[in-house]
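**Q** Got a predicted structure plus its sequence, pasted below:
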Amino acid sequence: METVDLNRYDPAQRAWTAAAVAKIKAEANRSADTHLIAVPLPEQWGIDLYLKDESTHPTGSLKHRLARSLFLHALCNGWIRQGSPVVEASSGSTAVSEAYFAALIGVPFIAVMAESTSRAKIELIEREGGQCHLVADPSTVYDVAQRIAAQRGGHYMDQFTFAERATDWRGNNNIAESIFAQLSMERYSDPEWIVATAGTGGTSATIARYLAYTGRATGVCVADPENSAFFPAWQAGDCQITTAVGSRIEGIGRQRVEPSFVGTGIDRMMVVPDAAAIATIWHLEDVLGRRVGGSTGTGLWAAYQIIAELIAQERTGSVVALLCDSGDRYTDKYYSEEWVVQAGLDLTPYAARLDGFFRTGRFA
């Protein structure tokens, strides 16, 4: 039998990939790290609370880190080709960031998302040069994105599968490494808890792995919104659990357990009512003078509950939560009283709990 030789080496494609990777690495090099903001708490509590402000990325959210990692991962795997589109299933922020990186390397980008996505996010995607394909049923975004990619000879990025694989959780300035570097000069440099939320699950997986890799005792708590499959699946140990209704909190909570959600690395989960999350971001605007998204409110509500527990146990320490994106993207949703009423959300009891917490340190 003669030797069979199939040579697909393409020097032009290899050169294009090298140039694309170099552009993304250069973008990372000129991007400063995000801030760690101290949230003022009563001094007598002996507790420090920080928000990792991911809204200061060039595309305005935590998803900028993810999109950079996903593009590098796909480029180095040979999945993104010159002139071929990148397609993503996204609830908004990831698509904004991916549109940015697609434009940076010169390929088309198509975002498949639910019709309920805020108009502000759609405009941001389009401003970055992306196209938006809206679907009525949020559960179909995966199949539609995969189909469009196949039809157009492009690459389906699939953040929900590759989020936890694309990020180097051992270091390389991932979000966990950044948090601990910024805490190094604080009085409680190793926090008691880091509170995250889950859309793909990639961020909580990265944080949990980094903590284990560096031998830290910090706990990882994931706050989950209503209608999400993550908490009931984690509670039951059954990754096949699904929900019938999508999350009202954009960017987090899924109707299925995504492949990037690594539940075994998580120490604690809380289900946070959507009304509590919205009440929290309204309250935070009074405290910090700035607006944040609903995912931040979900995580911060859980962080407040953890702080109240530390106070009740007469313990001191620090807690870190994530400021995922700016509230400017949600002026027509979470910051609209009309939207809140139409959504059937009563913020009053949760606003009262927040006021009581900051007066007494009790979260009841």
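**A** Yep, that arrived.

**Q** going forward, measure contacts and count neighbours with C-alpha atoms only.
**A** Noted.

**Q** which stretches of the stretch 101-250 of the chain form strands?
**A** Applying DSSP state E, counting those that start in this stretch to the stretch 101-250 of the chain gives strands spanning 109-114, 131-135, 155-156, 193-197, 219-224.

**Q** Now stretch 81-100: buried residues?
**A** For stretch 81-100, the neighbour count (16 or more other Cα atoms under 10 Å) marks 81-82, 84-100 as buried.

**Q** follow-up on the earlier one: okay if I get the strands of the stretch 101-250 of the chain as JSON lines plus mean neighbour count and distance to Gln13?
**A** Converted to JSON lines, the strands of the stretch 101-250 of the chain look like this (neighbours: other Cα atoms under 10 Å; distance: least, Cα to Cα, whole Å):
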{"stretch": "strand 109-114", "mean neighbour count": "26", "distance to Gln13": "19"}
{"stretch": "strand 131-135", "mean neighbour count": "18", "distance to Gln13": "25"}
{"stretch": "strand 155-156", "mean neighbour count": "22", "distance to Gln13": "15"}
{"stretch": "strand 193-197", "mean neighbour count": "26", "distance to Gln13": "38"}
{"stretch": "strand 219-224", "mean neighbour count": "25", "distance to Gln13": "41"}
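
**Q** Tell me which of these approaches Gln182 most closely.
**A** Closest to Gln182 of those, according to Cα to Cα: strand 193-197, at 13.8 Å.

**Q** Please enumerate residues in contact with that closest one?
**A** 203-204, 218-224, 252, 295, 298-300, 302-303, 318-322 (Cα atoms under 8 Å, 6 or more residues apart in numbering).

**Q** Which members of those occur in helices, if any?
**A** Counting by DSSP state H, the contacts of strand 193-197 place Thr203, Ser204, Ser295, Thr298, Gly299, Leu300, Ala302, Ala303 in helices.

**Q** Most neighbours among those, which one?
**A** Thr298 (33 neighbours; other Cα atoms under 10 Å).

**Q** so how far does stretch 237-255 reach from one end to the other?
**A** Using Cα to Cα, to the nearest Å, the end-to-end distance of stretch 237-255 comes out at 16 Å.

**Q** I'd like to know which of the strands of the stretch 101-250 of the chain lies nearest to Ile122.
**A** Nearest of those to Ile122, taken as Cα to Cα: strand 131-135 at 7.0 Å.

**Q** And the contacts of that closest one?
**A** Here strand 131-135 makes contact (Cα under 8 Å, 6+ apart) with Phe109, Ile110, Ala111, Val112, Met113, Ala114, Glu115, Ile122, Ile125, Glu126, Val141.

**Q** Included below, for side-by-side comparison, is a second structure:
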Amino acid sequence: MTIHRPSQPHASTDTLPFADLCLDCSALLSGADLKEQAWTKEAIALLTGDGRRSADTHLVKPNFPGLPGIDIYFKDESTHPTGSLKHRLARSLFLYGICNGAIRQGTTLVEASSGSTAVSEAYFAQFLKLPFIAVMPRSTSPEKIAAIKRFGGRCAFVERAAEIYDEAIRIAAETGGYYLDQFTFAERATDWRGNNNIAESIFDQMQGEVHAAPAWVVMSAGTGGTSATIGRYIRYRGLDTRLCVVDVEHSAFYDAYRTGNRDVTCATGSRIEGIGRPRVEPSFLPAVIDHMIKVPDAASIAAMHVLSERLFRRVGGSTGTNFFGLCWIAACMMRAGETGSLVTLICDSGDRYASTYYDPDWLKENGIDLDPYRRRIEAFIDRGVDGL
């Protein structure tokens, strides 16, 4: 087919310069394009530098006398610059958006979050000098809200957890911004094959331990992205390790796993911030999970208190969920006469929950009695008394 220039409709292609054969003969890169390209290159370099400095966190090994033959490890994600596991996710989401061309110089960033992801995203937004707005339930802990504002972010609140998605989409459209959407992109923004992701870091750090290949990795689910990364990595590397995901009250994940129905919902929002969702998030992949359990909120918070005392520092509620699930797996192993190692995560610091999970008045107002679970957990890890 002969291509004609609009200004010379009868010219022969034989006499035209090669570049003029294209319908759009504008300059390849304008000054603005070159400036944007330079910003993108600099932004990726900054994010990559943060990854080199902070990606590998400690693997903590406390001693629990009641669990002979079972070694317990905690991957301490609270030591990231923004204090939580979500630091990894936020960096991946930023790189994903920038490399896809969706995040550019001056782009307003919007996220739907229960707090910790928004804290980390506010940090990176400030790092790159980009405006950031977090859409969160009004019940989000004051400590997280203060952290977001400290990093220069703004907060918009909704009454119900299920309302954060539509409000984030609305604000992004209104501001001409970009919705980071952790619940959709968490499982694809991270390279699950390795590249120093959390799974690769865990298994590398376990080399040289008595039971180098964990029998189980135990993980709670917020977006589902971390469990997806770990489950995929285990399969990709051909490992014998199994993955147990622990769900909480007021969450749709466990029912979706049990029934295979991704349309299940939960009308009440989770009380354990950062995990449990009112709907099944796109990043939640049941097929990579080997076993799933659901635990009461009182068990999560009691486990959080017990572990904080044993580590001599406070951990958050989702870490308590992880710890209780790990104790349940350990009890199953002991009943079967099995030995091995178990790995879970310290997701964030308990300092973010001083006014909630560590406040006796808050616990009383929410009808949460920790003592029965606390006694059972302590008896198990100290004396091996299986009451879980």
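**A** Now that the structure is in, tell me what you want to look at. Only a predicted model underlies this, so the values are computations on that prediction, with no experimental measurement involved.

**Q** Tabulate the strands of the stretch 101-250 of the first structure (CSV), appending distance to Ala22 of the first structure.
**A** Converted to CSV, the strands of the stretch 101-250 of the first structure look like this (distance: least, Cα to Cα, whole Å):
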stretch, distance to Ala22 of the first structure
strand 109-114, 19
strand 131-135, 25
strand 155-156, 20
strand 193-197, 31
strand 219-224, 34
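
**Q** Leu183 of the first structure is nearest to which of the ones you listed?
**A** Counting by Cα to Cα, Leu183 of the first structure lies closest to strand 193-197 out of the strands of the stretch 101-250 of the first structure; the figure is 12.2 Å.

**Q** how about the closest one, aligned to which bit of the second structure?
**A** Counting by TM-score structural alignment, strand 193-197 of the first structure pairs with residues 216-220 of the second structure.

**Q** who touches the aligned partner of Thr94 of the first structure in the second structure in this structure?
**A** Under the alignment by TM-score structural alignment, Thr94 of the first structure pairs with Thr117 in the second structure. Contact analysis of Thr117 of the second structure by Cα under 8 Å, 6+ apart lists Lys86, His87, Leu89, Ala90.

**Q** Might you report the residue contacts of the nearest residue in space to Gly325 of the second structure that is not next to it in sequence?
**A** Using Cα to Cα, 6 or more residues apart in numbering and skipping residues adjacent in sequence, the residue nearest Gly325 of the second structure is Val246, 6.0 Å away. The contact partners of Val246 of the second structure, by Cα under 8 Å, 6+ apart, come to Val218, Met219, Ser220, Ala221, Met292, Ile293, Lys294, Val295, Thr321, Asn322, Gly325.

**Q** Give me the distance between Val246 of the second structure and Gly276 of the second structure.
**A** Counting by Cα to Cα, the gap from Val246 of the second structure to Gly276 of the second structure is 9 Å.

**Q** Quick check: neighbours shared by those two?
**A** Residues touching both Val246 of the second structure and Gly276 (Cα under 8 Å, 6+ apart): Ala221.

**Q** Ser341 of the second structure maps to what in the first structure?
**A** So, by TM-score structural alignment, Ser341 of the second structure is matched to Ser318.

**Q** what's the burial count for that match?
**A** 22.

**Q** Surely Val110 of the second structure forms part of a strand?
**A** Yes - under the criterion used here (DSSP: H, G, I helix; E, B strand; the rest coil), Val110 of the second structure sits inside a strand.

**Q** Please list the residues outside stretch 69-86 of the second structure that contact it.
**A** Outside stretch 69-86 of the second structure, the residues within contact range by Cα under 8 Å, 6+ apart are 54-55, 57-63, 87, 116-117, 119-120, 123, 202, 211, 330, 338-349.

**Q** that older thread, select from the contacts of Thr117 of the second structure every entry located in helices.
**A** In helices, defined here by DSSP H, the members of the contacts of Thr117 of the second structure are Lys86, His87, Leu89, Ala90.

**Q** Redo the residues you listed as TSV? Include distance to Thr190 of the second structure and neighbour count.
**A** Formatted as TSV, those follow (distance: Cα to Cα, whole Å; neighbours: other Cα atoms under 10 Å):
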residue	distance to Thr190 of the second structure	neighbour count
Lys86	12	25
His87	12	28
Leu89	7	23
Ala90	10	25
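
**Q** what's the closest of these to Glu365 of the second structure?
**A** For these, the nearest to Glu365 of the second structure is Lys86 (29.0 Å; Cα to Cα).

**Q** Can you tell me what Gly106 of the first structure aligns to in the second structure?
**A** Using TM-score structural alignment as the criterion, Gly106 of the first structure maps onto Lys129 of the second structure.

**Q** For the residue nearest to its match when sequence neighbours are not counted, list the residues it contacts.
**A** Spatially, and ignoring its direct neighbours in sequence, Lys129 of the second structure is nearest to Gly106 (7.6 Å; Cα to Cα, 6+ apart). Neighbouring residues of Gly106 of the second structure by Cα under 8 Å, 6+ apart: Lys129, Leu130, Pro131.

**Q** Which residue in the first structure aligns with Gly106 of the second structure?
**A** For Gly106 of the second structure, the aligned residue in the first structure is Gly83 (criterion: TM-score structural alignment).

**Q** okay, and stretch 256-276 of the second structure goes to which residues in the first structure?
**A** By TM-score structural alignment, stretch 256-276 of the second structure lines up with residues 233-253 in the first structure.

**Q** in the matching stretch, what counts as buried?
**A** If you call a residue buried by 16+ other Cα under 10 Å, then stretch 233-253 of the first structure has these buried ones: 233-234, 239, 241-243, 246-253.

**Q** nearest to Asp355 of the first structure, of the residues you listed?
**A** Ile249 (22.7 Å).

**Q** so who does that closest one touch?
**A** By Cα under 8 Å, 6+ apart, the residues touching Ile249 of the first structure are Pro225, Asp274, Gly294, Ser295.

**Q** Let's see that with 7 Å instead.
**A** Ile249 of the first structure sits next to Pro225, Gly294, Ser295 when contact means Cα atoms under 7 Å, 6 or more residues apart in numbering.

**Q** Aligned to the second one, what sits in the second structure?
**A** Same thing as Gly294 of the first structure. Checking with TM-score structural alignment, Gly294 of the first structure has Gly317 as its match.

**Q** Tell me who's in contact with that match.
**A** Gly317 of the second structure sits next to Ile272, Glu273, Ser300, Ile301, Met304 when contact means Cα under 7 Å, 6+ apart.

**Q** what's the closest of those residues to Leu28 of the second structure?
**A** Closest approach to Leu28 of the second structure among these (Cα to Cα): Glu273, at 48.5 Å.

**Q** gap between the closest one and Trp328 of the second structure?
**A** For Glu273 of the second structure relative to Trp328 of the second structure (Cα to Cα), the value is 21 Å.
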